[in-house]
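> give me coordinates for this.
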Amino acid sequence: MKYIEQVFKYKHEFWRYLLGSIVIIFVSQIMQIPFVLAVLYKEGVSVLESGDGYKLLSVLEPNLNLFLLMLPFAVCLPLLFLWVKKFHEQSIISLTTARKKIDWKRVKFSFLLWAGITAVLVIIDIQLAPENYEYNFKLVPFVILFLIGVIMIPIQTSLEEYIFRGYLMQGFGALFLNKWAPLLLTSFIFGGLHAFNPEVAKLGYEIMVYYIGTGLFLGILTLMDDGMELSLGFHAANNLITALLVTADWTAFRTHSIYKDVSNPELGWDIYIPVLVVFPTLLFIFSKVYKWSDWKEKLTGKITAPMVVEKISETNPL
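Okay, the predicted model is just below:
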């Protein structure tokens, strides 16, 4: 059975997805209280009243800042799993993949592929424009960053994947009975939520092309591969390797990374390279490795809900 279609075996009324989304959002907001309290303790209420997102994210020591920012995800991921199990009576495996079990080799391959490419691209950029980078490595803070990052960043990225490429992808699929609507809707919602990132305030809304394009790429991975394994690996590698290698004062992740980007950020034509060149190239690689076919059907085809036939009692015929 295909990835979205299998949701019909479980409780899939759309109100359950709306309610589940509201619960996750509410709990995630509650779990931001420790971060807010820590900022208030350090700077007082004036930092909140200023409305300066950059200042808010730079108040705390970077490792503590990262830990508190990741804390809501660590609570909401098991909460989402519990909601799916109790209110949809659905297994985590079927939320993850159409395969009989989660293919961890796919997760590993996607993670290592994108981690390697990201590291190479960062090294090349440092070599080509060394004036844009400052060596930032300090052993003890970096070790702490590594431990926090390895544990909590994959939780953060996994929650995002399970919500957008899993929970909502299947929910919208059952609602609209096609593939293209959940693909587009989850991509735009995913991108739209990143509008609150400090990068957008610094660079402008044109960067939303990258965020929405990333959501579209991850959605295509999920539909073509009938599972989230590849998107889980890619997303974890993208955020973890970036947090470890490069930081900047204008990004959401201000970390004790190896390098610090000190350039004056500007948006140019290069914002379109990931969406128009890198992601299509990755899709080509994955398609060859996993022998994908029938792209049109998997990305835009209709979804047929199974017919429910009531069994007529032989002892009480109509």
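
> from here on, just use CA atoms for contacts and neighbour counts.
Will do.

> surely residue 248 and residue 265 touch.
No. The criterion here is C-alpha atoms under 8 Å, and residue 248 misses it with residue 265 at 9.7 Å.

> could you check which of those two is surrounded by more residues?
residue 248 (20 against 13; other C-alpha atoms under 10 Å).

> let me see the contact set for that one.
If a contact means C-alpha atoms under 8 Å, 6 or more residues apart in numbering, then residue 248 has 254, 260-262 as its contacts.

> now with 10 Å?
133-134, 199, 254-255, 257, 259-263, 265 (C-alpha atoms under 10 Å, 6 or more residues apart in numbering).

> before we move on, what about residue 213?
Contact analysis of residue 213 by C-alpha under 10 Å, 6+ apart lists 187-188, 190-191, 207, 219, 272, 274-276, 279.

> one more time with 8 Å, if that's ok
Taking C-alpha under 8 Å, 6+ apart as the test, what residue 213 contacts is 187, 191, 275.

> sequence B follows; please return its structure for comparison with A:
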Amino acid sequence: MYIEQGYKGNLGLWKYAFIPLGFLALMVFNYISTIMSPVPVEDYMQQLIDKLGSNTVLVILLAPLVVGLFLVLGWTKLVHEQSITSLTTSRKAIDWRRIFFAFTVWGLITAGMTYAYILFAPENYVFNFQMKPFLTLAIISLLLIPLQTSFEEYLFRGHLMQGLGILAKNRWFPLVVTSVLFGVLHLGNPEVSKLGYGIMVYYIGTGFFLGILTLMDEGLELALGFHAANNLITALLVTADWTAFQTESIYRDISEPSLSWDGFIPVFVIFPLLLYVFSVKYKWTDWTGKLFGRVLTEEEFKSLPENEQ
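As a prediction, this is how the structure comes out:
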């Protein structure tokens, strides 16, 4: 009963609305600034990189989201008076093995797909490896990217999922809203301007995948591991001049950006297969109830034996 874990805190609608609305306002401001700017976002990013270096720019991009993670966790602890464990999972303790399992599975798949693209279209990639910048990138990425991805998970699949679920008293509403918002808030990424709005299928689809993981597994652990692997492995392996993170990665994609059928393979093929793998490993049942069922009232939840909450 992951959504009902929110009852273990001090409830209040404004407490759930404050951080998401503030973050949404910042993202809207960023998007409007992007489309209104006389300088294309990729040109502006290149100017920053030329001046400061890509590793420094990466730190600048990640730092606000890292701060955001501690803001969400601090808000949960101090204002909601809710434990970080109950924001993370319905289990008695955070299951780190789940985090590492999802990280390993998706990390291997991401690395495999990346090298497959390089093998079958080598003309689209150049070897970009330089020891010192890459080691600096690796340290920055290992320290900050898991914090950045955890912020997004704790905000969307944690804080907002629990708040909307308790408000709506069902599970499908928070799943839909958090997934769509997760996708929409990537509108300011340079990938969207280069690839078109079709790429939103991937972003929103990823949001649904992570939301289903959270609801079916009754916790954030699998989503935390998956998201960290996705951003970390990508940042280390391949970069391009038109992506949100331009890094000192091993390879650089020099192809002309375009959105083709292979961009939808994760959403329509790989993610469903992963859901099946996770469902078998963790013995998920009652898909309808966990994704579309009702959320218990506070009285119903607190009347349950502690080992059933």
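
> report the TM-score for the pair.
The TM-score (TM-score structural alignment, normalised by the length of the second structure) is 0.90; 292 aligned residues with a C-alpha RMSD of 2.0 Å.

> the contacts of residue 248 of the first structure, buried ones only, as a ChimeraX selection?
The buried residues among the contacts of residue 248 of the first structure can be selected in ChimeraX (16 or more other C-alpha atoms under 10 Å) with this line:
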select :133,134,199,254,255,257,259,260,261
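
> biggest separation within the contacts of residue 248 of the first structure, which pair?
134 and 199 (19.4 Å; C-alpha to C-alpha).

> how about the helices of the stretch 201-309 of the second structure, start to end?
Secondary structure of the stretch 201-309 of the second structure by DSSP state H, counting those that start in this stretch: the helices cover 221-237, 265, 271-281, 287-292, 298-303.

> out of those, which is the most enclosed?
helix 221-237 (a mean of 23; mean count of other C-alpha atoms under 10 Å).

> tell me the counterpart residues of that helix in the first structure, please.
Aligning helix 221-237 of the second structure against the first structure (TM-score structural alignment) gives residues 229-245.

> which residues does the counterpart of residue 76 of the first structure in the second structure contact?
In the second structure, the residue matched to residue 76 of the first structure (TM-score structural alignment) is residue 68. Listed by C-alpha under 8 Å, 6+ apart, the contact set of residue 68 of the second structure reads residue 151.

> now do the SS call for residue 68 of the second structure.
Of the three states, residue 68 of the second structure takes helix under DSSP: H, G, I helix; E, B strand; the rest coil.

> distance check, it against residue 57 of the second structure.
18 Å (C-alpha to C-alpha, to the nearest Å).

> and the helices in the stretch 1-150 of the first structure?
For the stretch 1-150 of the first structure, the helices defined by DSSP H, counting those that start in this stretch occupy 14-30, 33-43, 46-49, 53-58, 62-87, 92-96, 104-128, 139-161.

> so which of these gets nearest residue 297 of the first structure?
Going by C-alpha to C-alpha, the one of those nearest residue 297 of the first structure is helix 92-96, 20.3 Å.

> and that closest one, which residues are buried?
Quick answer for helix 92-96 of the first structure (16+ other C-alpha under 10 Å): 92, 94-96.

> alignment lookup: residue 136 of the second structure to the first structure.
Here residue 136 of the second structure is matched to residue 144 in the first structure, going by TM-score structural alignment.

> what's near enough to touch that match?
So residue 144 of the first structure contacts residue 63 (C-alpha under 8 Å, 6+ apart).
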